[in-house]
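> need coordinates for the following:
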Amino acid sequence: MFEKLLVANRGEIAVRVMQACEELGVETVAVYSDADRSAGHVEYADEAYNVGPAPASDSYLDQEAILEVAERAGADAVHPGYGFLAENAEFARRVEEADGITWVGPSSDAMEALGEKTKARRVMEAADVPVVPGTTEPVESAAEVRELGAEYGYPLAIKAEGGGGGRGMKIVRGDEEVEDALESAKREGKAYFDNESVYVEKFLEEPKHIEVQILADNHGNVLHLGERDCSLQRRHQKVIEEAPSPALDADLRAEIGEAARRGVREAGYTNAGTVEFLVEDSVASETQRGEGGAAAEPQFYFMEVNTRIQVEHTVSEEVTGIDVVRQQIRVAADEELPVAQADVEIEGHAMEFRINAENPAEEFAPTPGTLEAYDPPGGLGVRLDDAVAQGDEIAGDYDSMIAKLIVRAPTRERCLERSARALAHFDVAGVETTIPFHRLMLEDDVFRAGDHTTKYLDHEVDAADLEAAVDRWGAPEAIGGVDGERATNELVVEVDDRRYEVVVEDGLPRAAASAERPNGGGEASSNGGGTQVAASDAVTAEMQGTVLSVNVSPGDEVGGGDVVCVLEAMKMENDVVAPAGGTVAEVPVSEGDSVDMGDPLVVFE
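The predicted model follows:
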């Protein structure tokens, strides 16, 4: 076993890896950026080293700096977590080639074979695993995409080869959308995964997103730990995951699990990974129907392999009792998996709720800020993975995740009930979160029935219901407001020994409180990304972020709703639009600039 392991990541996944190391008797090394000096993963580690400024490109993605820390600290293993360098085969190879350091993950060769989507498709085809129709080579030009549109029909999905979590993925519904979508997918692939290569496949409109957790050691053992249902997504990013899937029967479950095993065997894959599939009810034609006109069985198609641990590995752990991160470390140390496939049993049901600093009422726009209150739930069947505490700053430099709430129960129905109890007792103040959304879903008939697809949230859930959920269950405000209302404070008092929660107006007009905050006097205008506030003569940033592109110049005439620039905040690419038509007088920002909340992006005459 290793003596000292460096975690090349941050946040809750870094703490999760460190917890497994602690149980195995392995010392841990953290790396951190200037923005994370007081972060939870830094405090948990045995040692911690600064690797650069806040931008991930200058710190967590700096391969040289991380390898230097590993050597300086005397680490004999590196675990990448997820995100950042976790699926970077070049970094894995550099760790493999470093003297006395072991990479905790699949080999760099296997990562190249499966991590790049076009290569993965070829491997899966060789293993007789069905794949979505599309390219097996990178696509270079808009003309190629249009040719594929003519061949397969729209919609198409343009995907970054190194992508995941919906980043670097753009949906194209016609020839006119190809240019912008292609450039955006390449840009996100380069920014997040240092790989601008993209491929194209047919976009399935109403699938279930099913993934299979894999563990494989160096001794020929390959396990699958059942499947997870990750179909509830917004903008192609998962928000609630569960195991097992309520949509699969025993036969389809076994078929998909074995297909995942065949695929990773074909690639010579070891360590942990996830094989992702799309499952869709076929639109049964006359030739697809069986005897008596019965519809065809649901079909599954390989989508991609994530060559790393995933955010939602937790639900697989809960229903199998197998510590996936512990086994990652053991496999990297050349130990054998402790069980055979026949010994893997799925017991009970588990759900994971991503608690993100986002406002569901503003199309899940990020809401960076300070955790004025943070009191997560506990009790039977409740697990929390986090790396934050009350008073911590949720900055805009990285993703918006605060914590993961994982709930387990004997049945799905009991899991829904227990989840409702846990979420009702998850208290957060200072930032809006996805908690109101999760509570709404637990009352939603389609989700409760398990009939939701990847499109359900974006296409079927009413915005008014999300707004009502935030009004009902959203983070309490200590001060502030709009339209001259009075600011309030929540207090607890006792009268005749009985406890009451009361709201007290403190006399400070809400409009005045708002004026003290950035953009306090402006009129808000959102296009869904929640990234701009229109004052009388300017569009300003609603949050800290990085300017990815500027689409206008002084003198340009723009119309209301036109995209004037693209702002990246908390790993989300957001279009910033003009709230009304006008003439551009000034553009005080350039591509690559970092901006703070309230900074002007485009000024109008």
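
> contacts, neighbours, all on C-alpha from now
OK.

> run through who's touching whichever strand or helix holds residue 240.
Assigned by DSSP states H and E, residue 240 belongs to strand 237-243. Strand 237-243 has contacts (C-alpha atoms under 8 Å, 6 or more residues apart in numbering) with 165-166, 226-233, 312, 315-316, 319, 349-354, 438.

> are any of the residues you listed buried, and which?
Neighbour counting by 16 or more other C-alpha atoms under 10 Å classes 166, 226-233, 312, 315-316, 319, 349-354, 438 among the contacts of strand 237-243 as buried.

> mind checking which of the residues you listed are in strands?
Among the buried ones among the contacts of strand 237-243, the members found in strands (DSSP state E) are 226-233, 349-354.

> would you turn those into a markdown table with distance to residue 103?
Output for these, formatted as a markdown table (distance: C-alpha to C-alpha, whole Å):
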| residue | distance to residue 103 |
| --- | --- |
| 226 | 26 |
| 227 | 26 |
| 228 | 26 |
| 229 | 29 |
| 230 | 28 |
| 231 | 31 |
| 232 | 33 |
| 233 | 31 |
| 349 | 32 |
| 350 | 30 |
| 351 | 30 |
| 352 | 28 |
| 353 | 30 |
| 354 | 28 |
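
> closest one of the residues you listed to residue 381?
Distance to residue 381 across these (C-alpha to C-alpha) is lowest for residue 350, with 9.0 Å.

> contacting residues around the closest residue to residue 266 other than its chain neighbours?
In space, and not counting its chain neighbours, residue 266 is closest to residue 127: 6.1 Å by C-alpha to C-alpha, 6 or more residues apart in numbering. Neighbour list for residue 127: 262, 263, 266 [criterion: C-alpha under 8 Å, 6+ apart].

> likewise for residue 315?
Neighbours of residue 315 in contact, by C-alpha under 8 Å, 6+ apart: 228, 241, 242, 243, 350, 351, 352, 406.

> looking at the residues you listed, which is nearest residue 469?
residue 352 (19.5 Å).

> for the closest residue to the closest one other than its chain neighbours, helix, strand, or coil?
Closest residue in space to residue 352, ignoring its immediate chain neighbours: residue 406 at 4.4 Å, by C-alpha to C-alpha, 6+ apart. Here residue 406 takes the strand state, with states given by DSSP: H, G, I helix; E, B strand; the rest coil.

> also this sequence, please, to line up against the first:
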Amino acid sequence: MFEKLLVANRGEIAVRVMAACEELGVETVAVYSDADRHAGHVEYADEAYNVGPAPAAESYLDGEAIVGAAERAGADAIHPGYGFLAENADFARRVEAADGITWVGPESGTMERLGEKTKARTVMSEAGVPVVPGTNEPVESADAVRELGEEYGYPIAIKAEGGGGGRGMKIVQEAGEVDDALDAAKREGEAYFDNDAVYVEKYLDSPKHIEVQVLADEHGTVRHLGERDCSLQRRHQKVIEEAPSPALSAELREEIGEAARRGVGEAGYTNAGTVEFLVEDGGASETHRGGGGEAAGPQFYFMEVNTRIQVEHTVTEAVTGIDIVAWQIRVAAGETLDFEQDDVEIDGHAIEFRINAENPAAEFAPTPGPLETYDPPSSVGVRLDHAVAQGDEIGGDYDSMIGKLIVHAPDRERCVRRSARALKHFDVEGVHTTIPFHRLMLADATFRGGDHTTKYLDEELDPERLSEAVDRWGSDGGSRAPSTTSAQTLTVEVDGRRFDVLVEDGLVEAASGGDSADGGSEGSGVSAAEAGAITAEMQGTILSTEVEVGETVSAGDVVCVLEAMKMENDVIAASGGIVAEIAVSEGDSVDMGDTLVLLE
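This next block holds a predicted model:
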């Protein structure tokens, strides 16, 4: 077993990995950016090292700095968590090449084959796993996309080859939308995955999103741990996940599980991973193939392999009793999986709720700010994975997650009731959260019946119900002044390593939360109060500007695209006018209230 493991991540997943390390007797090392000096994962670790400024590209995505920190700390393993560099084969290769450091994940070559969607489609097809009709090679031109649209029939999906979580995916309903969609998919692929290659698939109209958890060791043993239902999504981002799926027959459940196991086995996969499928016709109880011709039961299709731990691994742990993160570490250390496939049993039902700092009534827009009140629930059947505490700031530099609430019960009906109780007692003030949305879903007939598909939130749920839920159960946020005490713990860095120093009877001035009285116009050059100014509604990074000086715009036109908390947001003109000034450029960081475009 390893002696010291560095977690190349932040937030709740970093703490989750560290907790597994503690139980295995492994010391832990955190890395952190300037924005995360006081973050929960930093406090939790045995030691911590600064790896750069707040922008992820200069810290959590800096593979050289992270490996350098591991070498300085004397770590003999690196676990990537999820997101950031977790599915970056080049980073895995860098770790593999480092002297005395083990990569906790699949081998870099396997990551490359399965992480790029076109290669993964080929691998799965060769293993006899059904795939969605589409291309197995990147598509270069809009004309080629239109030809495929004619071949498959619209709608089609243009997807970034290195994508995931809906990033880099654009749905095209007709030929006239191809040019803009192709440009957007390539832009997101480059921005998020450093790869602008895209491919095309037939877009399934209203599928269920089913994924299978797999574990494989270096000795040829492959196991699947059952499936999760991740169909409740907004803008292709999962918000509630559960295990097992309420929409699969026993026969279909067995067939999908074995397809996942077969596919990763023949690919030579090791460590933990997830095989994702789309299931047409939602559900259920009918026989999966044969006997019915046109009326045969639901069909499943391979979508992608996630070569890492998933956010929602928790529900699988709850129903199987298997510590997936601990097994990631044990497999990387050379151990053999010590259970048979028949030993994997599903006990009851579990649901995970992503508690994000977002406003459901405003299209789930991120709402960074301080956790003025943070009082999560506990009691029987409740697990909370988080790395925050009351008074912490949910910043805008990274994703909007506050924590994950996982509820387990003997069956789905009781799990829903138990979840309602837990969410009722989850008290957060200072930022909007997704808690009102979750409470709404637990009373929603479609969700309770297990009949929701990936389209339900975006196309079927009445937005007015979200507004009513926020009015009923939400928080308007607020602010409070920082306090001072006669004894404080200061954070200092010595040669990039973090230390906590207790200062007693010293005069310590509390740091500002970053909001200034004049609204802060760094990077804008134009007063936000100026008439005709289109301002940023959240902190983020400019992905593109869509207008030019002198251009006439109308109300509702997109003037620029802002990436915030890993989501792409169109900035819309509220009224018409002529573009007098563009105050930002692609790649600029902006704060809430900064002027982006000035109209006259």
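
> of the contacts of residue 127 of structure 1 - the most surrounded one?
residue 263 (24 neighbours; other C-alpha atoms under 10 Å).

> let me know the secondary structure of that one.
helix.

> that one touches residue 130, doesn't it?
No: judged on C-alpha atoms under 8 Å, residue 263 of structure 1 makes no contact with residue 130 at a distance of 10.4 Å.

> what do the two both touch?
Common neighbours of residue 263 of structure 1 and residue 130, using C-alpha under 8 Å, 6+ apart, are residue 124.

> picking up where we left off before, now the strand holding residue 240 of structure 1, how far from the centre of its chain.
10 Å (C-alpha atoms, centre = their mean, to the nearest Å).

> for that strand, list every residue counted as buried.
Buried residues in strand 237-243 of structure 1, counted by 16+ other C-alpha under 10 Å: 238, 239, 240, 241, 242, 243.

> in TSV: those residues, plus distance to residue 116 of structure 1.
Shown next, in TSV, are those (distance: C-alpha to C-alpha, whole Å):
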residue	distance to residue 116 of structure 1
238	21
239	24
240	26
241	24
242	26
243	27
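
> which single one of those is nearest to residue 58 of structure 1?
The closest of the buried residues of strand 237-243 of structure 1 to residue 58 of structure 1 turns out to be residue 238 (C-alpha to C-alpha; 27.2 Å).

> before we move on, what SS does the closest residue to residue 269 of structure 1 other than its chain neighbours have?
Of all residues not flanking residue 269 of structure 1 in the chain, residue 110 sits nearest, at 5.6 Å (C-alpha to C-alpha, 6+ apart). Three-state assignment for residue 110 of structure 1 (three-state DSSP): helix.

> can you tell me the SS state at residue 564 of structure 1?
Going by three-state DSSP, the state assigned to residue 564 of structure 1 is strand.

> contacting residues around it?
Counting by C-alpha under 8 Å, 6+ apart, residue 564 of structure 1 touches 550, 551, 552, 575, 576, 577, 578, 602.

> out of those, the closest to residue 41 of structure 1 would be?
Distances from residue 41 of structure 1 to those, taken as C-alpha to C-alpha, are shortest for residue 575 (32.3 Å).

> any idea how far residue 465 of structure 2 is from the aligned partner of the closest one in structure 2?
If you follow residue 575 of structure 1 across to structure 2 using TM-score structural alignment, you land on residue 570. Separation of residue 570 of structure 2 from residue 465 of structure 2 (C-alpha to C-alpha, to the nearest Å) stands at 23 Å.

> I'd like to know how many residues surround residue 588 of structure 1.
12.

> in the stretch 1-150 of structure 1, which spans are strands?
Assigned by DSSP state E, counting those that start in this stretch, the strands in the stretch 1-150 of structure 1 fall at 4-7, 27-32, 47-50, 77-79, 102-103.

> how about the third one: buried residues?
Using 16+ other C-alpha under 10 Å as the test for burial, strand 47-50 of structure 1 gives 48, 49, 50.

> helices along the stretch 401-550 of structure 2, start to end?
Remark: helices assigned in the stretch 401-550 of structure 2 by DSSP state H, counting those that start in this stretch are 412-424, 435-442, 445-448, 463-473.

> so which of these comes closest to residue 337 of structure 2?
With C-alpha to C-alpha as the criterion, residue 337 of structure 2 lies closest to helix 412-424 of the helices of the stretch 401-550 of structure 2, at 29.3 Å.

> which SSE is residue 178 of structure 2 in?
For residue 178 of structure 2, the enclosing helix or strand under DSSP H and E is helix 178-193.

> which strands and helices sit next to that helix?
With contacts taken as 3 or more C-alpha pairs under 8 Å, 6 or more residues apart in numbering; DSSP states H and E, helix 178-193 of structure 2 sits against helix 142-152, strand 156-164, strand 167-172, strand 198-202.

> distance from that helix to structure 1 after superposition?
Following the fit onto structure 1, the mean deviation recorded for helix 178-193 of structure 2 is 1.6 Å by mean C-alpha distance after the TM-score superposition for structure 1.

> still on that earlier bit, now the strands of the stretch 1-150 of structure 1 in a markdown table, with distance to residue 68 of structure 1?
Below are these laid out as a markdown table (distance: least, C-alpha to C-alpha, whole Å):
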| stretch | distance to residue 68 of structure 1 |
| --- | --- |
| strand 4-7 | 11 |
| strand 27-32 | 11 |
| strand 47-50 | 10 |
| strand 77-79 | 12 |
| strand 102-103 | 15 |
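
> so which of these is nearest residue 70 of structure 1?
strand 4-7 (6.4 Å).

> average offset between that closest one and structure 2?
Relative to structure 2, strand 4-7 of structure 1 is 0.5 Å off (mean C-alpha distance after the TM-score superposition for structure 1).

> one step back: residue in structure 2 paired with the residue nearest to residue 352 of structure 1?
Residue 406 of structure 1 maps onto residue 406 in structure 2, by TM-score structural alignment.

> give the contact list for that match.
314, 315, 350, 351, 352, 353, 382, 383, 384, 385.

> 6 Å - rerun?
351, 352, 382, 383 (C-alpha atoms under 6 Å, 6 or more residues apart in numbering).

> so the third one makes contact with residue 407?
Yes: the pair residue 382 of structure 2 and residue 407 passes the contact test of C-alpha atoms under 6 Å, sitting 4.8 Å apart.

> all set now, cheers.
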